[in-house]
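Participant: Turn this into a structure:
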Amino acid sequence: MDSIWFRDGESPRKPRLSRERIIEAAIALLDAEGVNGFSMRRLAARLGAGTMSLYEYVAAKEDLLDLALDAALAEIEIVTDPDATWRDVLTRQLTHSRKVMLGHPWIPALVGTRPLLGPGALARSEQIFAALDRAGLKGPTLTAAVSAVSGYVHGFVAEELAWRSRFRDPAAEAHLRDQAEQLLRDRASDYPALAKTFRAGEADFDSGFKLGLSIVLDGIETRLSEHPSAPTP
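Facilitator: Next up is the predicted model:
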């Protein structure tokens, strides 16, 4: 993959624009139009510049997607409290990750397809890996734990964004939830567990995310207690 992060020494030739200004405009365009609506022509129009002038600062559209994604990920909080436990670090970073992704709804569409090797992304990955390494996870278990928590956050937010884009009217959303519960009551003999336990009207993204993240972290904590190793000082 020919990623911008593998190339050194690239610098804009002309000061009329700036890479920083272009990245800022790229993020604004992605926020407004999403990945499918992003193009160099539209970005140039937003900047009041010629399309070809952008190529004085980046080699390709893919470079801009990488740069915009990394700049957006850099908005995620870095936990600086030296006394924070591994669980505190992950909870705070991942909770803020959801907030940032909701503010930039195009992030989930890119994180699985772009090399997350920019300074913003690497600093956030470093914090999670370091916290779990200090807690005592090692090797494949550490990698799997990071994958589990990141997969939970990205999957949850992607589903949340899809739902929010479909149901913008709270009344329409409440009506659908009522219909879902009624359907399960009507088919209780076919789906007894769902009819007994599922309460669509009680669903709430904020509390659901918090509880789900807690369950994922409980699993990591169980693994640590079952397979203890000396934490890194």
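Participant: alpha carbons only for contacts and neighbour counts from here, please
Facilitator: OK.
Participant: got the contact list for stretch 156-164?
Facilitator: 98, 101, 102, 105, 108, 205, 209 (C-alpha atoms under 8 Å, 6 or more residues apart in numbering).
Participant: which stretches of this structure form helices?
Facilitator: Using DSSP state H, the helices of the chain run over 19-33, 40-47, 61-73, 86-103, 107-111, 119-135, 139-166, 170-186, 192-197, 205-226.
Participant: in the fifth one, what's buried?
Facilitator: Right, the one you point to is helix 107-111. Residues 107, 108, 111 are the ones in helix 107-111 that count as buried (16 or more other C-alpha atoms under 10 Å).
Participant: Could you double-check that residue 96 lies in contact with residue 77?
Facilitator: Yes: at 6.4 Å, residue 96 and residue 77 qualify as touching, with contact defined as C-alpha atoms under 8 Å.
Participant: what's the burial count for residue 173?
Facilitator: When neighbours are counted by other C-alpha atoms under 10 Å, residue 173 registers 16.
Participant: What separation do you get for it and residue 205?
Facilitator: To residue 205, residue 173 is 13 Å away according to C-alpha to C-alpha, to the nearest Å.
Participant: Likewise for residue 221?
Facilitator: Distance from residue 221 to residue 205, counting by C-alpha to C-alpha: 24 Å.
Participant: These two: which is more packed in?
Facilitator: Per other C-alpha under 10 Å, whichever of residue 221 and residue 205 has more neighbours is residue 221, with 16 against 12.
Participant: residue contacts, the more buried one?
Facilitator: Contacts for residue 221 (C-alpha under 8 Å, 6+ apart) come out as none.
Participant: One more pass at 10 Å, please.
Facilitator: 86, 87, 135, 215, 227, 228 (C-alpha atoms under 10 Å, 6 or more residues apart in numbering).
Participant: What of residue 88?
Facilitator: 79, 81, 94, 131.
Participant: Now residue 67: closest residue in space that isn't a chain neighbour?
Facilitator: Excluding its sequence neighbours, the residue lying closest to residue 67 (C-alpha to C-alpha, 6 or more residues apart in numbering) is residue 23, at 6.6 Å.
Participant: Can you give me the separation between the residue lying closest to residue 196 once chain neighbours are set aside and residue 108?
Facilitator: Take residue 196 and drop its neighbours on the chain: the residue closest to it by C-alpha to C-alpha, 6+ apart is residue 188, 7.9 Å away. According to C-alpha to C-alpha, residue 188 stands 36 Å off from residue 108.
Participant: quick one more, to check against the first:
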Amino acid sequence: MNPMTPARPRTSPGPRGLSRDAIVEAALDLMEEGGEAGFTLRKLGARVGCDPMSILYHLKSKEGLYRAMAGRLESQLRIAPSSLPWRGRMRHLADQYRSVALRFPKSFWLMQHFVYTGPADYDHMEMVHGALREAGIPARDIPSLCLGWYACITGLAMGEVGGLIGPASKQDLEELAQLPDHSHPLLKGAMPLYQDLAPNSVFALSIEMLLDGIVAQAAQHLPSGANPA
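Facilitator: The predicted structure is shown next:
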């Protein structure tokens, strides 16, 4: 095996016939039921029929379990068709992250917790590097923009499943209505728009803004008279 190739997760049965995959799947189910506050190795052990030490046999630590769970979520993502232009590939990846967040709202925070989770993660990062290079970003800036891109798209997805992004609540609107007209005219004028805010529109518009920002960044390094990708 090439020493630079990430090792594949161990899936062979361990104590009592447990497999790493079965533990990770059960862990995601448990996280979705009770969130991080209700997640313990003891509860997970009870669910899969073993003691916590048997779980650690496979995952080494709770942090190792969390990383494996994030890797399983990452494996839900699909690589965009290479025939798409760079913006299309980046947009496709962002949409995939949002889809996973909506399917696993209480586990999705794990995808912000780790930079690298395994083979699937490396595949997507390779795509992002290629897209940024195609956009005209200098090689020295690609790692920074790559991590910034991930932080932005996962943050948008977390904002939606966490309740930040969505229509204004009745309480929000009542508080806005009580603000003095002279001090908050723009905000009060936008109240109907906040009331009808659609999360998918917020996500799509924000992604386009990020992509436009990549174009603007690349344009700073173009020869005079050249057009951005």
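Participant: which among the buried residues of helix 107-111 of structure 1 gets closest to residue 152 of structure 1?
Facilitator: Lowest distance from residue 152 of structure 1 to the buried residues of helix 107-111 of structure 1 (C-alpha to C-alpha) belongs to residue 108, with 11.7 Å.
Participant: rewinding a little: include distance to residue 60 of structure 1 when you put the contacts of stretch 156-164 of structure 1 into CSV, please.
Facilitator: Converted to CSV, the contacts of stretch 156-164 of structure 1 look like this (distance: C-alpha to C-alpha, whole Å):
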residue, distance to residue 60 of structure 1
98, 29
101, 24
102, 27
105, 22
108, 21
205, 37
209, 37
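Participant: pretty sure residue 98 of structure 1 contacts residue 151?
Facilitator: No: judged on C-alpha atoms under 10 Å, residue 98 of structure 1 makes no contact with residue 151 at a distance of 11.9 Å.
Participant: higher neighbour count, these two?
Facilitator: residue 98 (21 against 13).
Participant: which residues does the more buried one contact?
Facilitator: Counting by C-alpha under 10 Å, 6+ apart, residue 98 of structure 1 has contacts 76, 104, 105, 153, 154, 156, 157, 158, 160, 206, 209.
Participant: Which ChimeraX command selects the buried ones in those residues?
Facilitator: Per 16+ other C-alpha under 10 Å, the buried members of the contacts of residue 98 of structure 1 correspond to this ChimeraX selection:
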select :76,104,105,153,154,156,157,158,160,209
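Participant: Of the contacts of residue 98 of structure 1, which pair is most distant in space?
Facilitator: Taking C-alpha to C-alpha, no two of the contacts of residue 98 of structure 1 sit farther apart than 76 and 160, at 18.6 Å.
Participant: picking up where we left off before, and the contacts of residue 221 of structure 1, which two are furthest apart?
Facilitator: Spatial extent of the contacts of residue 221 of structure 1 (C-alpha to C-alpha) is set by the pair 215 and 228 at 19.5 Å.
Participant: Can you give me the neighbour number for the closest residue to residue 19 of structure 2 other than its chain neighbours?
Facilitator: Once flanking residues are discounted, residue 19 of structure 2 sits nearest to residue 13: 4.4 Å by C-alpha to C-alpha, 6+ apart. The burial count assigned to residue 13 of structure 2 is 13, neighbours taken as other C-alpha under 10 Å.
Participant: Kindly compare burial across the helices of structure 1 and name the winner.
Facilitator: Of all the helices of structure 1, helix 61-73 has the most neighbours on average by mean count of other C-alpha atoms under 10 Å, namely a mean of 21.
Participant: Does anything pack onto that one? Which helices or strands?
Facilitator: Contacts defined by 3 or more C-alpha pairs under 10 Å, 6 or more residues apart in numbering; DSSP states H and E place helix 61-73 of structure 1 against helix 19-33, helix 86-103, helix 107-111, helix 119-135.
Participant: what's near enough to touch residue 30 of structure 2?
Facilitator: By C-alpha under 10 Å, 6+ apart, residue 30 of structure 2 lies in contact with 24, 36, 38, 39, 40, 43, 44, 47, 106, 107.
Participant: any idea how far the third one is from residue 31 of structure 2?
Facilitator: It refers to residue 38 of structure 2. The value you get for residue 38 of structure 2 to residue 31 of structure 2, if C-alpha to C-alpha is used, is 7 Å.
Participant: same thing with the fifth one?
Facilitator: Here the distance between residue 40 of structure 2 and residue 31 of structure 2 works out to 9 Å (C-alpha to C-alpha).
Participant: just the first one next, same as before
Facilitator: With distances taken as C-alpha to C-alpha, residue 24 of structure 2 is found 10 Å from residue 31 of structure 2.
Participant: any common contacting residues for these two?
Facilitator: 44, 69.
Participant: Touching, the residue nearest to residue 196 of structure 1 and residue 198? I think so.
Facilitator: No: using C-alpha under 10 Å, residue 188 of structure 1 is not in contact with residue 198; the gap is 11.2 Å.
Participant: if I look at residue 96 of structure 2, how far off is residue 171 of structure 2?
Facilitator: Distance from residue 96 of structure 2 to residue 171 of structure 2, by C-alpha to C-alpha: 32 Å.
Participant: do residue 137 of structure 2 as well
Facilitator: Residue 137 of structure 2 is 44 Å from residue 171 of structure 2, by C-alpha to C-alpha.
Participant: go on, residue 219 of structure 2?
Facilitator: 44 Å.
Participant: Residue 55 of structure 2 now?
Facilitator: 45 Å.
Participant: One more: residue 33 of structure 2?
Facilitator: For residue 33 of structure 2, the distance to residue 171 of structure 2 - C-alpha to C-alpha - is 28 Å.
Participant: I appreciate the help and will end here.
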